[in-house]
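In: For reference, the sequence and a predicted model appear below.
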Amino acid sequence: MEPVRTCIGCRSRAPRSSLLRVVLQDSRVVADATAVRPGRGAWLHPTHECFRLAERKRAFGRALRRPGELDTSDVENRLNG
């Protein structure tokens, strides 16, 4: 049975393989496609809708336990292709 994680954008549960893991690296939120980078991670559906929801709710800072403004441009660029 595959592990289940919760998307920080839409808050729905999904298999780990269908979500994108993001981690904090020097005050920047970066995509962790292999899900092996060190540090606290958060999970997000790889869609623009869930990304926008997570930004609007300020879910990145809360999930990664870092208050304040975070640079999410790396994740946004990955979603754009």
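Out: That came through fine. Numbering: from 1, shown residues only.
In: going forward, measure contacts between C-alpha atoms and count neighbours the same way
Out: OK.
In: Tell me where the chain has strands.
Out: 4-6, 13-15, 20-25, 28-32, 41-44 (DSSP state E).
In: Can you list the helices and strands that the last one packs against?
Out: Right, the one you point to is strand 41-44. Using 3 or more Cα pairs under 8 Å, 6 or more residues apart in numbering; DSSP states H and E, the elements in contact with strand 41-44 are strand 4-6, strand 20-25, helix 59-63.
In: could you redo the last one with a cut-off of 7 Å?
Out: strand 20-25 (3 or more Cα pairs under 7 Å, 6 or more residues apart in numbering; DSSP states H and E).
In: second one coming, line it up with the first:
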Amino acid sequence: MRVVLTVAESESRPGGVASGAGVQVRPDPRCRLPGRGAWLHVSLECLDQAIRRRAFTRALRVEVPGNRLDCDLVREYLSAHTTE
């Protein structure tokens, strides 16, 4: 499954650095959202591992203070679409 980074207009800064509050990773199951994407297995275990290893910040090439990205939308999508 593809995921993309969404940043609120007021939160973005030059150089791909975001201030943190408006940065969110969201699912893109149809692979149509604009921007750099990252790929993830459709499992909550894989999501937890990607968060733990900070894979999204590397794959999406973004710097977020404290390396904390909001992945709630991806977690909700996976919870609804998996039977783990």
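Out: Alright, I've got the coordinates. Since the model is a prediction, treat every value here as computed from it, not as a measurement.
In: possible to save the strands of structure 1 as CSV with distance to residue 57 of structure 1 and mean neighbour count?
Out: Converted to CSV, the strands of structure 1 look like this (distance: least, Cα to Cα, whole Å; neighbours: other Cα atoms under 10 Å):
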stretch, distance to residue 57 of structure 1, mean neighbour count
strand 4-6, 15, 16
strand 13-15, 17, 14
strand 20-25, 16, 22
strand 28-32, 15, 21
strand 41-44, 13, 24
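In: distance of residue 81 of structure 2 from residue 46 of structure 2?
Out: Going from residue 81 of structure 2 to residue 46 of structure 2 by Cα to Cα, to the nearest Å gives 14 Å.
In: Which residue is the nearest non-sequential neighbour of the residue nearest to the spatial centre of structure 2?
Out: Most central in structure 2 under Cα atoms, centre = their mean is residue 25, positioned 2.5 Å from the mean C-alpha point. In this structure, residue 25 of structure 2 finds its nearest non-sequential neighbour in residue 5, 4.6 Å apart by Cα to Cα, 6 or more residues apart in numbering.
In: And for residue 48 of structure 1?
Out: residue 79 (6.8 Å).
In: can you tell me how far the one you found sits from residue 21 of structure 1?
Out: In this view, residue 79 of structure 1 and residue 21 of structure 1 are 12 Å apart by Cα to Cα.
In: Ok, residue 15 of structure 1 next?
Out: Going from residue 15 of structure 1 to residue 21 of structure 1 by Cα to Cα gives 12 Å.
In: again with residue 77 of structure 1
Out: Residue 77 of structure 1 sits 15 Å away from residue 21 of structure 1, going by Cα to Cα.
In: so what corresponds to residue 35 of structure 2 in structure 1?
Out: Mapped onto structure 1 by TM-score structural alignment, residue 35 of structure 2 lines up with residue 39.
In: corresponding residue for residue 49 of structure 2 in structure 1?
Out: Aligned counterpart of residue 49 of structure 2 in structure 1: residue 53 (TM-score structural alignment).
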